[in-house]
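**Student:** I'll drop the sequence and a predicted model, then ask my questions.
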Amino acid sequence: MNTVRVLLSLAANLNWPLHQFDVKNAFLHGELTEEVYMSLPPGYASNTHGDVVCRLKKSLYGLKQSPRAWFGRFTQSMRRFGYKQSNSDHTLFLKHQKGKVTVLIIYVDDMVITGDDLVEIGSLQKKLASEFEMKNLGDLKYFLGIEVARGKDGIFLCQRKYVLDLLAETGMLDCSPIDTPIEQNHKLAEYPDQLPTDKPRYQRLVGRLIYLSHTRPDVAYAVSVVSQFMHNPSERHMEAVVRILRYLKSAPGKGLMFSKYQHLDVSGYTDADWAGSITDRKSTSGYFTFVGGNLVTWRSKKQKVVARSSAEAEYRGMAHGVCELLWLRNLLRDLGVKPKSAMQLFCDNKAAIDISHNPIQHDRTKHVEVDRHFIKEKLDAKLISFPFVPAEEQLADILTKAVSSKLFHDSLGKLGLRDVYAPT
């Protein structure tokens, strides 16, 4: 999905068309390279003596090898058509010719085609139709349960139907809405005297909320918190999940807007909340990254080790943000987009910025030595820069902790989240 959002940002800024195709019975196209046998289908009478089995020549639905066999067959066909597989995302296929590019991205049997070479796009459609049984779905409207709407203002991405179905299934269509997805200064943790809740239902709800996070960065932090208790949920944890659902009820049609900003610069925001977890005192870090002024990737995750200072927590968060920016740079390079300047990663901790620029290795930075060398190398190569941003303008703050309603909604506006279904 990260790659899909990058392509949508490019399509919005460069006016690329977006076409969608579906392969009928995709797994039946897969060629098996190993011997696989199956028992006879029910109702098939065999007159021969002994046990009889069938040897498969092609993959079937339900076979573990089917997805790999189908993708291998599809990859061979795309290479034969002259397309190159991207190293940044193996489901992305590219073809450059005469200064133009054609792009195809596939998820199982759903594919999206875009680019600025209209002749090659038409040729690719014919080649795919000759190789597989295809269904042309026209302009991109609905992809993996995500609604895509294109207009003069840009491309809008949302999961309104998914949210309404989720609320209907949980019986919360008539619940009273709330303005933030998680309570400020919450104390969610595992306690010895906690009351257990319905574990399968909790896991099912959190799993559906994780998928919803593909277009709703506003619930990313809340979902990352509740997903930490999947193995042993309590009534309080279930109440936190219900609060997220009540927040979704307030604006089920909210989603991401990809606008035309006339540039393709890459930038990001990174932040960390030091020792935020009351269970193990690990910090939570998060980042937002932008391509062409549009939000494309984000993450909210508890760090793996305990940070001994706020600067260390911020520094580890910066390293994660740098990794994401470098991945975006490599992806854009494959797409033929060359960066014109260093990528900016905005940070609100001056100590962490100073450590990254300091050429001297101190004893107090030994425990982050690998991250320090990694970041310093990218700084020396002038691939990234770390501008300081005041804490009140740090967009990634909402990925590391529960903030006030005013700060929360101010950040959402800057991130490009809109509710096109809201009454004007």
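**Tutor:** Nice, I can see it. Numbering: from 1, shown residues only.
**Student:** alpha carbons only for contacts and neighbour counts from here, please
**Tutor:** Will do.
**Student:** which outside residues touch the host helix or strand of residue 125?
**Tutor:** For residue 125, the element it lies in under DSSP states H and E is helix 118-131. Helix 118-131 has contacts (C-alpha atoms under 8 Å, 6 or more residues apart in numbering) with 77, 81, 102, 113-115, 134.
**Student:** can you give me the first-to-last residue distance of stretch 303-319?
**Tutor:** Start and end residues of stretch 303-319 are separated by 12 Å (C-alpha to C-alpha, to the nearest Å).
**Student:** please apply the same query to stretch 95-109.
**Tutor:** End-to-end for stretch 95-109, by C-alpha to C-alpha: 20 Å.
**Student:** in addition, the following structure is provided for comparison:
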Amino acid sequence: MIDLALFFCKMVLQESKVDTTLFVFEKGQDCLLVQIYVDDIIFGATNESLCKKFSKLMQGEFEMSIMGELNFFLGLQIKQCQEGIYISQSKYTKELLNKFGIEEGRTVSTPMATNVKIDKDSKSVDESNYRGMIGSLLYLTASRPDILHAICLCARFQRNPKESHMSAVKRIFRYLKGTIQYGLFYPKNENFPLKGYSDSDYAEIIDYRKSTFGSCQFLGDCLVSWFSKKKNCVSLSTAEAEYISAAFCCTQLLWMKQTLADYKCSIESVPIFCDNISTINIAQNTVHHNRTKHIEIQHHF
């Protein structure tokens, strides 16, 4: 990696200030982007001649093979067309269904029922098999945000899992069976406003009364980032749970804003959308009284 970075510096490729695996080369109105992942390299340019020149230089310096247009990377299937780019993991999904024997049986329309009760009172199941299913599903969330919340909820019970937990996991697999071709489509567009959405429940899970919060970030109509997480401590109000969710969303948006600067995308203001009036009022209030002092100290970074 060090030798490669030095070689890129000789080629006058500028290292990203945010992502040390990203290198950028500019020539007039054109630019070349190079992304490194371990021993794999993805590169693209606004001018095809830059790609050809970069390929020739890399093959002359290192022992490597050029795979051509990007179609498959780290389990992700990538299809490029005039309208945009489609990313999916249908091949990996089929392998999972075959591995865990979920090829037969009916499908369901949602990854988790709204009235599901995941508790610790039912019979225990094989812990190793349960963890294997969770680990396999977590990798699938790279292109399937629709199953992220359900998987993260089931992942909390990897120690001494019960029958109710296994039933919830198997429902995710039955949902995947009917939605194998689902993925993410990134349409071709010249306008990419950055925006974020945040939300949270309030002490929904009765076993520990900790809130679950999540957010997603869009570039124009393109979903580019998402997460779902259990809060580390118990929130004392709905407003606090929602405000913490918005704060986490804000950190991700700030990182994305800095990263986009390396792609020569300058963004001035970034809106965060939240459905809690109290959270919005606290965010807009420049003078915080004693009851929200802990929020100011912890989250107004």
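**Tutor:** It's in. Computed from a predicted model, the values in this text were never measured in an experiment.
**Student:** what value does the TM-score take for this pair?
**Tutor:** In this superposition the chains share a TM-score of 0.96, using TM-score structural alignment, normalised by the length of the second structure; 301 aligned residues with a C-alpha RMSD of 1.4 Å.
**Student:** in the second structure, what stretch matches whichever helix in the first structure runs longest?
**Tutor:** In the first structure, taking DSSP state H as the definition, the longest helix is helix 310-334. Alignment of helix 310-334 of the first structure against the second structure: residues 238-262, by TM-score structural alignment.
**Student:** what does stretch 165-176 of the first structure give?
**Tutor:** Using TM-score structural alignment, stretch 165-176 of the first structure pairs with 95-106 in the second structure.
**Student:** ok, residue 171 of the first structure - contacts?
**Tutor:** Contacts of residue 171 of the first structure (C-alpha under 8 Å, 6+ apart): none.
**Student:** if I look at it, how far off is residue 200 of the first structure?
**Tutor:** 17 Å.
**Student:** where do the helices sit along the first structure?
**Tutor:** 2-14, 66-80, 118-131, 160-169, 199-212, 220-226, 235-250, 310-334, 350-357, 369-380, 405-415.
**Student:** of the ones you listed, flag the one that's most buried.
**Tutor:** For those, the largest average neighbour count (mean count of other C-alpha atoms under 10 Å) is found in helix 220-226, namely a mean of 24.
**Student:** so which bit of the second structure is it matched to?
**Tutor:** So helix 220-226 of the first structure sits over residues 148-154 in the second structure, by TM-score structural alignment.
**Student:** mean deviation of the matching stretch from the first structure?
**Tutor:** Compared with the first structure after fitting, stretch 148-154 of the second structure has a mean deviation of 0.5 Å; criterion: mean C-alpha distance after the TM-score superposition for the first structure.
**Student:** hmm, who's touching that stretch?
**Tutor:** Contacts for stretch 148-154 of the second structure (C-alpha under 8 Å, 6+ apart): 111-112, 134, 137-138, 141, 165, 168-169, 172, 227-229.
**Student:** for stretch 230-244 of the second structure, same thing?
**Tutor:** Taking C-alpha under 8 Å, 6+ apart as the rule, stretch 230-244 of the second structure contacts 198-203, 209-213, 274, 276, 278-279, 295, 299.
**Student:** still on that earlier bit, against the second structure, where does the helix holding residue 125 of the first structure fall?
**Tutor:** Counting by TM-score structural alignment, helix 118-131 of the first structure corresponds to 48-61 in the second structure.
**Student:** just how off-centre is stretch 74-90 of the second structure within its chain?
**Tutor:** The chain centroid and the centroid of stretch 74-90 of the second structure are separated by 16 Å under C-alpha atoms, centre = their mean, to the nearest Å.
**Student:** check stretch 121-137 of the second structure too.
**Tutor:** On C-alpha atoms, centre = their mean, the centre of stretch 121-137 of the second structure falls 23 Å from the chain's centre.
**Student:** that older thread, how much does the helix holding residue 125 of the first structure stray from the second structure?
**Tutor:** Counting by mean C-alpha distance after the TM-score superposition for the first structure, helix 118-131 of the first structure comes out at 1.7 Å.
**Student:** quick check: angle from that helix to helix 66-80?
**Tutor:** Per axes from the mean of the first three to the mean of the last three C-alpha atoms, to 10 degrees, the angle that helix 118-131 of the first structure makes with helix 66-80 is 130 degrees.
**Student:** and residue 191 of the first structure, how close does it get to residue 185 of the first structure?
**Tutor:** Counting by C-alpha to C-alpha, the gap from residue 191 of the first structure to residue 185 of the first structure is 17 Å.
**Student:** cool, residue 156 of the first structure as well?
**Tutor:** Distance of residue 156 of the first structure to residue 185 of the first structure, given as C-alpha to C-alpha: 33 Å.
**Student:** please apply the same query to residue 272 of the first structure.
**Tutor:** For residue 272 of the first structure relative to residue 185 of the first structure (C-alpha to C-alpha), the value is 16 Å.
**Student:** out of those two, which sits in the busier spot?
**Tutor:** Set side by side, residue 272 of the first structure and residue 185 show more neighbours around residue 272, with 32 against 11, by other C-alpha atoms under 10 Å.
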